[in-house]
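Peer 1: let me see the structure of the following:
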Amino acid sequence: MAATYYCADSENGDHIDDPSEDALFDLISELANADNTFIVVQPDQDDPAWFASVAVCDEGGYEIVLRDSTRREHKVTIDTDISGIANDLIVWLAGRNFPGRPAQHTSTF
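Peer 2: Below is the predicted model:
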């Protein structure tokens, strides 16, 4: 069964459909400098319009990349707080567009 919204894949082959914040925390916690250095979260489709990745930095900590071509968004940060990274990812992922879900609208008053 394909993911409803997105999936997370790690370098070592772990795959989770529609991961929760706790699942992302676990995937990030399992990253190491040897054979499991990154995870990618993106829609389970060909040529996705957005993705998020978390990679181990050589100097310690994690590099987080958030890229959404439909919104011209590209953000790269470094952080060491796994819990904060997982939370920030969930919040960012909640703002993405998904097929079958009405587009989000913002208005200014």
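Peer 1: from here on, contacts and neighbour counts on C-alpha atoms
Peer 2: Fine.
Peer 1: and the closest residue in space to residue 62 that isn't next to it in sequence, what is it in contact with?
Peer 2: With sequence-adjacent residues excluded and distances taken as CA to CA, 6 or more residues apart in numbering, residue 62 is closest to residue 56, at 4.7 Å. For residue 56, the contacting residues are 31, 32, 33, 37, 38, 62, 63, taking CA atoms under 8 Å, 6 or more residues apart in numbering as the criterion.
Peer 1: and this one, so I can compare the two:
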Amino acid sequence: METYEAYAEGGEHVPNPGHADLVRLVDALNHTGNTFFVVQPDDDDVPWGISVAASRGGFGGYDLGWHDTRTDDRREATAADPTTIATEILDWISQLHLQAARYH
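Peer 2: Okay, here's the model as predicted:
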């Protein structure tokens, strides 16, 4: 199974983040020195990634972006709940792993 890592603009690095790690990373986002984090494979070829950023909109919340260059899957969303965001990230990564297993 492919391993992945989270990197926060503020300098935090979390190998294979779990649900609690992702919730904590979302909760730590702000509009000054830690505005986003990314989750991506921990190899040199980065075929997919997820970004979470503190929203610049007037309603707060977070902007999410998913991309997978192998399938041209690109989507964006906004969300407010860190727990829901963490679940969505882990669900998407699980789907990637299931798809990869089917083709190998």
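Peer 1: before we move on, back to that, what residue in the second structure is paired with the residue nearest to residue 62 of the first structure?
Peer 2: Under the alignment (TM-score structural alignment), residue 56 of the first structure pairs with residue 54 of the second structure.
Peer 1: roughly how far does that match sit from residue 97 of the second structure?
Peer 2: Using CA to CA, to the nearest Å, we find residue 54 of the second structure at a distance of 27 Å from residue 97 of the second structure.
Peer 1: same check on residue 46 of the second structure?
Peer 2: According to CA to CA, residue 46 of the second structure and residue 97 of the second structure sit 14 Å apart.
Peer 1: and stretch 28-37 of the first structure, which stretch of the second structure?
Peer 2: With the alignment judged by TM-score structural alignment, the segment of the second structure matched to stretch 28-37 of the first structure spans residues 26-35.
Peer 1: pull out the buried positions in that stretch.
Peer 2: 26, 29, 34, 35 (16 or more other CA atoms under 10 Å).
Peer 1: same check, this time on stretch 66-84 of the second structure
Peer 2: 66, 67, 78, 82.
Peer 1: end-to-end on that stretch?
Peer 2: When the termini of stretch 66-84 of the second structure are compared using CA to CA, they are 15 Å apart.
Peer 1: with stretch 10-28 of the first structure instead?
Peer 2: Its first and final residues considered, stretch 10-28 of the first structure spans 9 Å by CA to CA.
Peer 1: ok, stretch 31-41 of the first structure next?
Peer 2: Start-to-end span of stretch 31-41 of the first structure (CA to CA) is 14 Å.
Peer 1: all the strands of the second structure, residue numbers only.
Peer 2: For the second structure, the strands defined by DSSP state E cover 4-8, 13-15, 36-41, 48-54, 62-68, 73-79.
Peer 1: got the contact list for the closest residue in space to residue 36 of the second structure that isn't next to it in sequence?
Peer 2: Spatially, and ignoring its direct neighbours in sequence, residue 36 of the second structure is nearest to residue 53 (4.0 Å; CA to CA, 6+ apart). Shown here is residue 53 of the second structure, whose contacts under the criterion CA under 8 Å, 6+ apart are 29, 35, 36, 37, 62, 63, 64.
Peer 1: go again with 7 Å.
Peer 2: Shown here is residue 53 of the second structure, whose contacts under the criterion CA atoms under 7 Å, 6 or more residues apart in numbering are 35, 36, 37, 62, 63, 64.
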